[in-house]
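1. When you get a sec, could you give me coordinates for this:
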Amino acid sequence: MKKALIVGASRGIGAALAQDLTDRGESVIALSRSADGLDVTDEQSVKASLARLDGTFDTIIVATGALSAEDHAPEKTLKMLDPAATAAQFAVNATGPMLVLKHALRLLPRDRRSVFAALSARVGSIGDNRLGGWYSYRASKAALNQLVHTAAIEIARSHSQAICVALHPGTVATAFTENYRDRDKVTPKHAAANLLAVIDGLSAADTGGFFDWAGKSIKW
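-> You can find the predicted model right below:
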């Protein structure tokens, strides 16, 4: 039986991913801050939570993230930039998923295919940025993409079949996006199905990549 670990599984995309994988017959460990005390901004919390896990996992997905922090909405102009809010965004969106990977690396098998995926966002693409704004969120997701890509290079040396990627789920109708209008929002269940289809189609040659919900590569 395949095993999956979902971090950030209390609601939204994370909960939908955990349910879909369970429905597929996989053994799923679902962790979150609210239910399990796993706070991705606190390394000791990450380390302690993952230390309790044994064996190896075929799939590890980090579905945590924040669009705003420190009670600051996404910046519309440079005047709104706040150092504390920016640092908080980086802690959740960039450093947090990498702390999970750091302490979950021992849980990835060396003898077969495995996938580590962190949820990123298209707005983290520097090459695709035509509107500006959202400084902290854009920058933190761009940093996540670089961290994932860098980790993929290192991990490939010891785990030749491992796939380490950043994934854009599209705009999903959750509490995360409820204050932002978008006619193209999809349900968490729909987003989860899309992401799992992308993950299923990845090969070791895709490691280090940045892909959208349809499996298309996104420019850095």
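2. from here on, contacts and neighbour counts on C-alpha atoms
-> Noted.
3. Phe185 against Ala173, yeah?
-> Careful, residue 185 is Lys and not Phe. Yes. Lys185 is in contact with Ala173 according to C-alpha atoms under 8 Å; the separation is 5.5 Å.
4. I have a second one here; can you model it like the first so I can compare?
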Amino acid sequence: MGEMFKSAVVIGASGGIGAALVEALAGEGVAVRSFARSFAGADRLDLTDEPSIAAAAASLATPPDVVLVATGLLHEGDDGPEKGIAALDPVWLARQYQVNAIGPVLVAKHFLPAQPRTGRSVFAALSAKVGSIADNRLGGWYGYRASKAALNQLIRSAAIEQRRRNERSIVVALHPGTVDTPLSRPFQANVAADQLFAPGRAAVQLLDVLDGLRPGDSGRLWNWDSTEISP
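-> As a prediction, the model looks like this:
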């Protein structure tokens, strides 16, 4: 990564995967700017507050070669994945869309124009395999599945538009696998030990995926093992 990227932005840098991405990139000599809702001052970025997103993008000193949105919402307080349609709650649904789909595309709105107009650039947002409509065989998890599916479509549209600005740009969604973070912790019981990744390993795997992508791969959802996931 150090030879491919000189500067990076990580959004959601206080989370398990986000912090691991910052560490992995910095370890390769990449200059990293970190943002998170819990950070103060110019480093604060709240996905539900567009002015904070715009201010963060405006604060960049140099165009970032790579922007990584390492955020996601699966459960919060007493709310979590719906087991059936009877559990649907409009407020919780809207909250999931706000964080999982609307927030990341607002980041794209403000950060894609800040990226280089020439040369290889990457914008990647964490999505999820359960957002694949083709892969949905179990049902349930309505809000999370739907909000991630929406994110995948938004990424597709942003990729097409960004390609007109920079023909070597890459805009993708990434599935990190099941990572040992607070987001997945309540749902790890049935995950095989070799399929539960430490954040540091997940970060390296995701950066390896990005290393192998080319402009023709833009607009798609990629798995942690560099295979494409059907939308």
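5. Drop the TM-score for these two in here.
-> The TM-score (TM-score structural alignment, normalised by the length of the first structure) is 0.97; 220 aligned residues with a C-alpha RMSD of 1.1 Å.
6. which ones are touching the residue nearest to Gly103 of the second structure when sequence neighbours are not counted?
-> In this structure, Gly103 of the second structure finds its nearest non-sequential neighbour in Leu47, 4.5 Å apart by C-alpha to C-alpha, 6 or more residues apart in numbering. By C-alpha atoms under 8 Å, 6 or more residues apart in numbering, the contact set of Leu47 of the second structure is Arg37, Ile53, Gln98, Val99, Ile102, Gly103, Pro104, Leu106, Val107.
7. Check those and tell me the two furthest apart.
-> Distance extremes for the contacts of Leu47 of the second structure: the farthest pair is Arg37 and Ile102 at 15.4 Å, using C-alpha to C-alpha.
8. Which one's more surrounded, these two?
-> Each of Arg37 of the second structure and Ile102 has its neighbours counted (other C-alpha atoms under 10 Å); Ile102 has more, 21 against 17.
9. Can you classify the more buried one as helix, strand or coil?
-> Per DSSP: H, G, I helix; E, B strand; the rest coil, the secondary structure class of Ile102 of the second structure is helix.
10. so Gln96 of the second structure sits in a helix?
-> Yes. Checked against three-state DSSP, Gln96 of the second structure lies within a helix.
11. What's the separation between it and Leu74 of the second structure?
-> 8 Å (C-alpha to C-alpha, to the nearest Å).
12. can you list residues touching both of the two?
-> Taking C-alpha under 8 Å, 6+ apart as the criterion, Gln96 of the second structure and Leu74 both touch Tyr144.
13. quick one: which of the two has more around it?
-> Remark: of Gln96 of the second structure and Leu74, Gln96 carries more neighbours, 26 against 17, as counted by other C-alpha under 10 Å.
14. Is Ala54 of the second structure in contact with Pro113, as I believe?
-> No. At 11.1 Å, Ala54 of the second structure does not count as touching Pro113 under the criterion of C-alpha under 8 Å.
15. which one of the two has more residues nearby?
-> Neighbours per residue (other C-alpha under 10 Å) separate Ala54 of the second structure from Pro113, with Ala54 holding more: 16 against 13.
16. need the contact list for the more buried one.
-> Val107, His110.
17. Aligned counterpart of it in the first structure, please.
-> Under the alignment (TM-score structural alignment), Ala54 of the second structure pairs with Lys47 in the first structure.
18. Could you look up the SS state of that match?
-> When classified by three-state DSSP, Lys47 of the first structure comes out as helix.
19. likewise Phe123 of the second structure?
-> Relying on three-state DSSP, one would call Phe123 of the second structure strand.
20. quick one: it and Ile170 of the second structure, what's the gap?
-> 6 Å.
21. what does Leu154 of the second structure give?
-> Applying C-alpha to C-alpha, the value for Leu154 of the second structure to Ile170 of the second structure is 14 Å.
22. Three-state assignment for the residue lying farthest from the centre of the first structure, please.
-> Farthest-out residue of the first structure from its mean C-alpha position, per C-alpha atoms, centre = their mean: Lys79, at 28.9 Å. Following three-state DSSP, Lys79 of the first structure is assigned to helix.
23. any chance you could map the strands in the first structure?
-> 3-7, 27-31, 59-62, 114-119, 162-168, 210-212 (DSSP state E).
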